[in-house]
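# everything below, folded, please.
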Amino acid sequence: MEEIQERLLGNSKKGRLEKIGKSISFICIAIIVCVVASILYFVTSKGLSTFFVDDVSFWNFLTSSVWSPGNVGEDGQPLVGALPMITGSFLVTLLSAVLATPFAIGAAIFMTEISPSTGKRVLQPVVELLVGIPSVVYGFIGLTVIVPFVRSIFGGTGFGILSSTFVLFVMILPTVTSMAVDALNSVPRHYREASLAMGATRWQTIYKVVLRSAMPGLLTAVVFGMARAFGEALAVQMVIGNAALMPGSLVTPASTLTSILTMSMGNTVMGTLENNVLWSLALILMVMALFFNILTRWIGKKGAMK
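Now for the predicted structure:
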């Protein structure tokens, strides 16, 4: 009888603890949802106020190449063209991703297929080290090494899209490499064994079996790297030149959405046009972050369907 009572008391305590745990988890999830919703609402409302409060043309904002929020054009519209910053952000993102992808996939193949033990022992610490370096250090190295190198080789001031591409290439390389390694490791071992048993060489197995099977994961790695590059601020700001002009070439000073935001946000007054257009740039960044997130989910679903 006593044992039955002890069991009943124990079960009741476990039930109460389980209810408390569920309540705490629900409260934490609710707080996270509220914080995310508040951020989305705040950035969206501030970003859209440029068009609904200050009567700025949305089309001119996206297509005009003149950025001077304190001045007005001949048509009476403020000179708040975001096209130079949007172009600069996409250029440095795409170029850095194109440059980093072959190196990242090559390193991942070496670590998983060619020399797994040596590759992990040599490259894994390097990748982890690159992840842990702060952005300001990358920017300072770019300012003291990459900018003079670009200036001496390609001419110009050294500041521009090309210098930013080199800096972002190093910054996103560990992200793409780590995710590419996970994607290659997720390929079942019997795929490789079946290919080798049918007479394929190791390189044929890597190219025609492993890489094709891991393609959704590799594409996800590239998209994550692009998302990291698109949102990087400090390192890019130090080497791009921060000129709100359409990039004439890869070696002329330019700007990105993040560089203009970090430079100008502290010099504006909340509620003014100069401040609202910066929130509009932040809204573009948030929309692009959501786009990259949706794209990775779509790639994952396509890979799961296969």
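# alpha carbons only for contacts and neighbour counts from here, please
OK.
# separation between the nearest residue in space to residue 256 that is not next to it in sequence and residue 152?
Computed as C-alpha to C-alpha, 6 or more residues apart in numbering, the closest residue to residue 256 that is not its neighbour in sequence is residue 85, at 4.3 Å. Here the criterion is C-alpha to C-alpha, to the nearest Å. By it, residue 85 lies 26 Å from residue 152.
# neighbour count winner among these two?
residue 85 (27 against 12; other C-alpha atoms under 10 Å).
# mind checking how far the more buried one is from residue 109?
Distance of residue 85 to residue 109, computed by C-alpha to C-alpha: 36 Å.
# swap in residue 161?
Here residue 161 is placed at a distance of 29 Å from residue 109 (C-alpha to C-alpha).
# more neighbours: these two, which one.
Higher neighbour count among residue 161 and residue 109: residue 161, with 30 against 22, using other C-alpha under 10 Å.
# correct me, but the more buried one touches residue 88?
Yes - with contacts counted by C-alpha atoms under 8 Å, residue 161 reaches residue 88, the gap being 7.1 Å.
# what do those two both touch?
Jointly contacting residue 161 and residue 88 under the rule C-alpha atoms under 8 Å, 6 or more residues apart in numbering are 247, 254.
# biggest strand in the protein by residues?
Secondary structure of the chain per DSSP state E: the longest strand is strand 67-72.
# which parts of the helix or strand residue 137 falls within are buried?
According to DSSP states H and E, residue 137 maps onto helix 135-141. Buried residues in helix 135-141, counted by 16 or more other C-alpha atoms under 10 Å: 135, 138, 139, 140, 141.
# how far away is residue 37 from residue 46?
14 Å.
# here is the second sequence; please produce its structure so I can put it next to the first one:
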Amino acid sequence: MVFKRRHKEKLIEATLFWIGSLTIIILILICLFLFRDALTLFSTHSFYSFVTGSLWYPTADPPLYGLIPLLLGSVLVTFGAICISVPLGITSAIYISEIASPRVASFLKPFIEILAGIPSVVYGFFGLVVLAPYLQLWLDLSTGQVALTGSVMLAVMALPTIISISEDAISSIPSSIREGSLAMGATNWQTIYKVVLPAALSGISAAVMLGMGRAIGETMTVMMVTGNAAVIPGMPEGIVESVRTMTATIALEMGEVPIGSEHYHALFAVGSVLFIMTFLINLAADIIKKKYRFKLEGS
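Next up, the predicted model:
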């Protein structure tokens, strides 16, 4: 019996190992496929002009593949989304975890999870027919399909991720820490922002980074509501101007380009930049998480 149990455990361990290894292998193959086609562009096109170019005109003669308008468009829309979603998300998580009654919390949590399951095309359609005309009228714009519209919709889409993970991080703090703070004479609010939030900071920072990753990688919504104008946005007036993101560019143009053409490889190069940005965001989240966890354990 002992031998049989050990054999079964070894089999389970080997299965899990190979499944994990297969995941890594698939990721490596995706990277090789992505970067192989991206690097092909630079055999005929200058790498410097790609990363510093201010014009994206792939159908011009000669074609111009400048990354800057697409990069700044993505950064502007994502930054606006994070500015909206992070304060709302963290305060909502605090309310659900620390303030709301169990009955209210049990109602809000499933509602937030439902928001996470709504398809992005539905958010895009809502932004196109409701939010964009409203912002156009309210701000007296020539069109409502601007970066601000995309930021608002991406903020709504990022909220479920930020709220859920932040709420889990806050709820995981042992009750003894709260009780100790209250026993020292701190009020409930002082306990929340001086004790609970610092203790949950690693989880909250991970939630923010994952929300940022969701925003920067979104395609359909920004393609429908940002106007798709491949121009360098002004600062700060660019928030009410039409922009084009990297994801929208790939989605709009990939279906129309001949396979193996220079334009085709330029889109892979844009995708490679997007992949690197997402990787760096996740890496930053991991570093922040480890840093604050070390501080808390050391204290």
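# overlay the chains and give the TM-score.
The TM-score (TM-score structural alignment, normalised by the length of structure 2) is 0.92; 291 aligned residues with a C-alpha RMSD of 1.6 Å.
# neighbours of the equivalent of residue 255 of structure 1 over in structure 2, just the number please.
Per TM-score structural alignment, the equivalent position to residue 255 of structure 1 in structure 2 is residue 244. Residue 244 of structure 2: 27 surrounding residues under other C-alpha under 10 Å.
# contact partners for residue 244 of structure 2?
69, 70, 73, 74, 223, 226, 227, 228, 229, 230, 231.
# do a quick rundown of the strands in the stretch 101-250 of structure 2.
In the stretch 101-250 of structure 2, no strands are defined using DSSP state E, counting those that start in this stretch.
# equivalent range in structure 1 for stretch 181-192 of structure 2?
Residues 195-206 of structure 1 are matched to stretch 181-192 of structure 2 when aligned by TM-score structural alignment.
# how long is the matching stretch end to end?
End to end - C-alpha to C-alpha - stretch 195-206 of structure 1 spans 9 Å.
# residues of it that come out buried?
By 16+ other C-alpha under 10 Å, the buried positions in stretch 195-206 of structure 1 come out as 195, 200, 205, 206.
# give me the residues contacting it.
Counting by C-alpha under 8 Å, 6+ apart, stretch 195-206 of structure 1 makes contact with 113, 192, 209, all of which sit outside it.
# the last one - how many residues pack around it?
Using other C-alpha under 10 Å, the number of residues around residue 209 of structure 1 comes to 17.
# got it, and the second one?
Other residues near residue 192 of structure 1 number 17, with proximity taken as other C-alpha under 10 Å.
# could you identify the helix or strand that succeeds the lengthiest helix in structure 2?
With secondary structure taken from DSSP state H, structure 2 has its longest helix at helix 2-40. Remark: after helix 2-40 of structure 2, the chain's next helix or strand is helix 47-52, criterion DSSP H and E.
# which SS state does residue 259 of structure 2 fall under?
In three-state terms, and counting by DSSP: H, G, I helix; E, B strand; the rest coil, residue 259 of structure 2 is coil.
# how about it, what's its partner in structure 1?
By TM-score structural alignment, residue 259 of structure 2 lines up with residue 270.
# and that match, how far is that from residue 277 of structure 1?
According to C-alpha to C-alpha, residue 270 of structure 1 and residue 277 of structure 1 sit 11 Å apart.
# neighbour count for the two, which is higher?
A direct count of neighbours by other C-alpha under 10 Å for residue 270 of structure 1 and residue 277 places residue 277 higher, at 27 against 12.
# mind listing what the nearest residue to that one once chain neighbours are set aside touches?
Sequence neighbours aside, residue 50 is the residue nearest to residue 277 of structure 1 in space, at 5.9 Å (criterion: C-alpha to C-alpha, 6+ apart). Residues near residue 50 of structure 1 by C-alpha under 8 Å, 6+ apart: 56, 273, 276, 277, 280.
# who's in contact with the second one?
Right, residue 273 of structure 1. 50, 54, 69.
# same question for the third one.
Taking C-alpha under 8 Å, 6+ apart as the criterion, residue 276 of structure 1 is in contact with 46, 47, 49, 50, 270.
# give me the stretch of structure 2 that stretch 286-294 of structure 1 matches.
Mapping stretch 286-294 of structure 1 onto structure 2 (TM-score structural alignment) gives residues 275-283.
# for the matching stretch, give me the average deviation versus structure 1.
Overlaying structure 1 shows stretch 275-283 of structure 2 at a mean distance of 1.0 Å from the equivalent residues (mean C-alpha distance after the TM-score superposition for structure 1).
# what does that stretch contact?
209, 210, 212, 213, 216, 217.
# using CSV, please lay out those together with distance to residue 110 of structure 2 and neighbour count.
Listed next are the contacts of stretch 275-283 of structure 2 as CSV, based on distance: C-alpha to C-alpha, whole Å; neighbours: other C-alpha atoms under 10 Å:
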residue, distance to residue 110 of structure 2, neighbour count
209, 22, 24
210, 20, 20
212, 22, 26
213, 23, 19
216, 25, 25
217, 25, 20
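# which of these lies closest to residue 18 of structure 2?
Using C-alpha to C-alpha, residue 210 comes nearest to residue 18 of structure 2 of those, at 27.0 Å.
# and the closest one, what's its match in structure 1?
Aligned by TM-score structural alignment, residue 210 of structure 2 pairs with residue 224 of structure 1.
# and that match, how far is that from residue 171 of structure 1?
As judged by C-alpha to C-alpha, residue 224 of structure 1 and residue 171 of structure 1 stand 12 Å apart.
# go on, residue 137 of structure 1?
Using C-alpha to C-alpha, one gets 11 Å for the distance from residue 137 of structure 1 to residue 171 of structure 1.
# okay, and the common contacts of those two?
Shared contacts of residue 137 of structure 1 and residue 171, defined by C-alpha under 8 Å, 6+ apart, are absent.
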